[in-house]
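K.L.:
Sequence isn't available, so here's the structure alone:
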């Protein structure tokens, strides 16, 4: 979760919500909490690779599982391209696309070497990212330009749709806990580990994001934040520490690499589950190596992400991905409603709020993103009868 979103999402969100940015962050966190709780309870009951694709199939029927998997694979493959392009724009702006392609190829190779190596690399990237964020927060607050008055809410000019759109954009920065669930077959004691890991990860992430958002608002103010392409770098500069600006840029690139690593890993596992049911080419279901990694699925996702990174626009990729991930979690919440009390169903308001929140935030995204997402969903639904799973 602590990836490129924290470096790039707050500017566009401030443009939509203004001084109500922290409120929008809170709303995004509430929806994320509901999704995380539903996902954790479902993952404990269904510790298989595939996440909501499996939950929807088992709890709602094959079509809904398929639709969740389709949304996840399509949206998150686009997100892989977005994260790779973020790496390129921060690390080598003059050769952004070439750098993006190189990042996808390198991290696909890491994933193919085994999940244990990928997990260690993820920990290293998260540690570096947290250190950079901490340095930026300290520099921003310690430079004498932070004013608590800029944190005060001022709803003038902020529409309800703008507030919801900001929450939808910030939700994109939270998305990531599904990776724990999609790796269900590779987690030790999943019934105990997953329900503890997801809420803990969400709580830590919310704390980090609140500290960063508060710092950006206090240092830059909502207007300057809304017009900043690199808000953390601008906050560090305003705080009187221009020497940390390259560190902030490097941190953003490292964070985007961490997001890309996790995305490639999670998307390939959902593709594996769909291929097992023949909703994707069955060849992708083959496992290789001592750890039983889905090598073909990893290579296929990496290849598609490479093509997208070389040809697509960053903003379009992020918007499309946001719609897809919200639809994915809507199916997760609907699936959680089908759990029985004996299966430790979440309190009823949790999946209900999560389902309504996902639908509302998805439809509040920029119109182009909504239309593209609806078109992709309709395409997947139309293909379902043609690619229906054959008997095992």
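P.N.:
Looks like it arrived, so ask away. Computed from a predicted model, the values in this text were never measured in an experiment.
K.L.:
use CA for all of it now, contacts and neighbours both
P.N.:
Noted.
K.L.:
And residue 33, how far from residue 289?
P.N.:
Using CA to CA, to the nearest Å, one gets 36 Å for the distance from residue 33 to residue 289.
K.L.:
okay, the two: which has more neighbours?
P.N.:
When neighbours are counted by other CA atoms under 10 Å, residue 33 and residue 289 differ, and residue 33 comes out ahead with 22 against 11.
K.L.:
Pretty sure the more buried one sits against residue 199.
P.N.:
Yes - assessed by CA atoms under 8 Å, residue 33 is found in contact with residue 199 at 7.3 Å.
K.L.:
what does stretch 238-250 rub up against?
P.N.:
90-91, 132-133, 136, 139-146, 219-220, 232-234, 236-237 (CA atoms under 8 Å, 6 or more residues apart in numbering).
K.L.:
Mind naming the longest helix for the protein?
P.N.:
Longest helix in the chain, counting residues (DSSP state H): helix 190-226.
K.L.:
what angle separates the next helix or strand after that helix from helix 190-226?
P.N.:
Downstream of helix 190-226, the first helix or strand assigned by DSSP states H and E is helix 231-238. Orientation check (axes from the mean of the first three to the mean of the last three CA atoms, to 10 degrees): helix 231-238 against helix 190-226 gives 50 degrees.
K.L.:
what sits against residue 70?
P.N.:
377, 380.
K.L.:
The same query, at a cut-off of 6 Å, please.
P.N.:
If a contact means CA atoms under 6 Å, 6 or more residues apart in numbering, then residue 70 has no contacts.
K.L.:
Report the separation between it and residue 268.
P.N.:
Per CA to CA, residue 70 is found 12 Å from residue 268.
K.L.:
what do you get for residue 160?
P.N.:
For residue 160, the distance to residue 268 equals 37 Å [CA to CA].
K.L.:
between the two, who's got more neighbours?
P.N.:
residue 268 (30 against 13).
K.L.:
this is the comparison structure:
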């Protein structure tokens, strides 16, 4: 009751987003991150099993999306699984989900900022990354409607570029569908590791759920927007992966620093490479825009419950956005973008976000049929898949992710102990 009263007494966010805008924000996150950042390391892990890894990631993502959509319809508040875990499983599990999301997605923000820099100006990647974070934080600060409009423009540009890549690769004389399953495979472990890395790319639908307080008619809009965004992304991922494999093969794709630019060059269309590089920078910028949006909303929800500094719960009186949370997230991401490693950030992010979705599936399991519970198999498969993929990631990512989650648990325990003494 205390938590609800606190939330109700504070100014709410403005409900402006419909199905189309919610879908576009999800697409901007997923397509930007997946194609240009996760495809090459996933190919390096899985070899000829890349498409199988993509399929595994898609199944887990579908389960997570379904569980998240049902929960978001029942709890249309900013915070996503932080709220669901708190309401369905207890305060600790909500906190753990929120901590995993904020930490993991902050790493994702840094990865996307570095992707912008690597494609836009490779020699000054870190400086460009910091500049991108500052600029896009300012866009989010001005209001979610402006962010949705910019996301819509970015998604249109990126889809056009990816369509050109697919057409160039599959229509060239260099295309060879025999390469799709050719070459050495990495076994089950490699396929699962690739699925875990590709999961980084599918997690964009979380941005839809974390915007629960800014979506019109959330009980109807969120369950519609999540599967639509996921289905479109699946089709795009599969088409681009097949096109790139057909001209580069699994080994070439796995070693490529800029895989889609190399793919069009291998397809005999080198003039398209600069367009692809520009599209990659735009895609990563779109993903970064939506990521900052989602992390700031979870930060807002955790600050409302005082798991993070309560000052971050403030909502701007004019723009009706969590402006302090957005500025804090932007500042942290800007610092990370100045020093972080791109591929390491992807694995670290995946571990934290898989922990977040494990809590989402456990929360969905507790829903009753009257509350819109999905078939039992969905949250069960989603929970098992999240745990399996998390511990199939590279050892360094597992160690770093587990250490940061443990630090969060310790902080929670200390805070509770201090509160009990007082």
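P.N.:
Perfect, I can see it now. The shown structure was predicted, so the numbers you read here are calculated from the model rather than taken from an experiment.
K.L.:
Can you calculate the TM-score here?
P.N.:
The TM-score (TM-score structural alignment, normalised by the length of structure 1) is 0.97; 390 aligned residues with a CA RMSD of 1.4 Å.
K.L.:
what residues do residue 70 and residue 268 of structure 1 have in common as contacts?
P.N.:
Counting by CA under 6 Å, 6+ apart, no residue touches both residue 70 of structure 1 and residue 268.
K.L.:
Translate residue 372 of structure 2 into the numbering of structure 1.
P.N.:
Superposed on structure 1 with TM-score structural alignment, residue 372 of structure 2 falls opposite residue 344.
K.L.:
can you count the residues close to the residue nearest to its match when sequence neighbours are not counted?
P.N.:
Among residues not flanking residue 344 of structure 1 along the chain, residue 41 sits closest, at 6.9 Å (CA to CA, 6 or more residues apart in numbering). Residues near residue 41 of structure 1, counting by other CA under 10 Å, number 20.
K.L.:
Need the counterpart of residue 41 of structure 1 in structure 2.
P.N.:
That one, residue 41 of structure 1, aligns with residue 70 by TM-score structural alignment.
K.L.:
Tell me the spacing between its match and residue 321 of structure 2.
P.N.:
25 Å.
K.L.:
Next: residue 58 of structure 2.
P.N.:
From residue 58 of structure 2 to residue 321 of structure 2 the distance is 32 Å (CA to CA).
K.L.:
who has more neighbours, those two?
P.N.:
Using other CA under 10 Å as the criterion, residue 58 of structure 2 and residue 321 rank with residue 321 on top: 27 against 20.
K.L.:
surely that one meets residue 312?
P.N.:
No - using CA atoms under 6 Å, residue 321 of structure 2 makes no contact with residue 312, being 11.2 Å away.
K.L.:
Which secondary structure state does residue 76 of structure 2 sit in?
P.N.:
Following DSSP: H, G, I helix; E, B strand; the rest coil, we place residue 76 of structure 2 in the coil state.
K.L.:
and it, what does it touch?
P.N.:
By CA under 6 Å, 6+ apart, residue 76 of structure 2 lies in contact with 212-213.
K.L.:
Pull out the buried members of the contacts of stretch 238-250 of structure 1.
P.N.:
Among these, those scoring as buried are 90-91, 132-133, 136, 139-141, 143, 146, 219-220, 232-234, 236-237 (criterion: 16 or more other CA atoms under 10 Å).
K.L.:
returning to what we had before: helix or strand for the residue nearest to residue 344 of structure 1, just tell me which one.
P.N.:
For residue 41 of structure 1, the host element (DSSP H and E) is helix 21-45.
K.L.:
Next secondary structure element downstream of that helix?
P.N.:
helix 52-59.
K.L.:
What lies in contact with that next one?
P.N.:
With CA under 6 Å, 6+ apart, helix 52-59 of structure 1 has contacts from 64-65, 68-69, 332, 335.
K.L.:
Which stretch of structure 2 lines up against it?
P.N.:
Helix 52-59 of structure 1 maps onto residues 81-88 of structure 2, going by TM-score structural alignment.
K.L.:
distance from the matching stretch to structure 1 after superposition?
P.N.:
Aligned to structure 1 and superposed, stretch 81-88 of structure 2 gives a mean residue distance of 0.2 Å (mean CA distance after the TM-score superposition for structure 1).
K.L.:
what does stretch 346-361 of structure 2 give?
P.N.:
Superposing on structure 1 and averaging over aligned pairs (mean CA distance after the TM-score superposition for structure 1), stretch 346-361 of structure 2 comes out at 0.7 Å.
K.L.:
State the span of structure 1 onto which that stretch is aligned.
P.N.:
Aligned by TM-score structural alignment, stretch 346-361 of structure 2 corresponds to residues 318-333 of structure 1.
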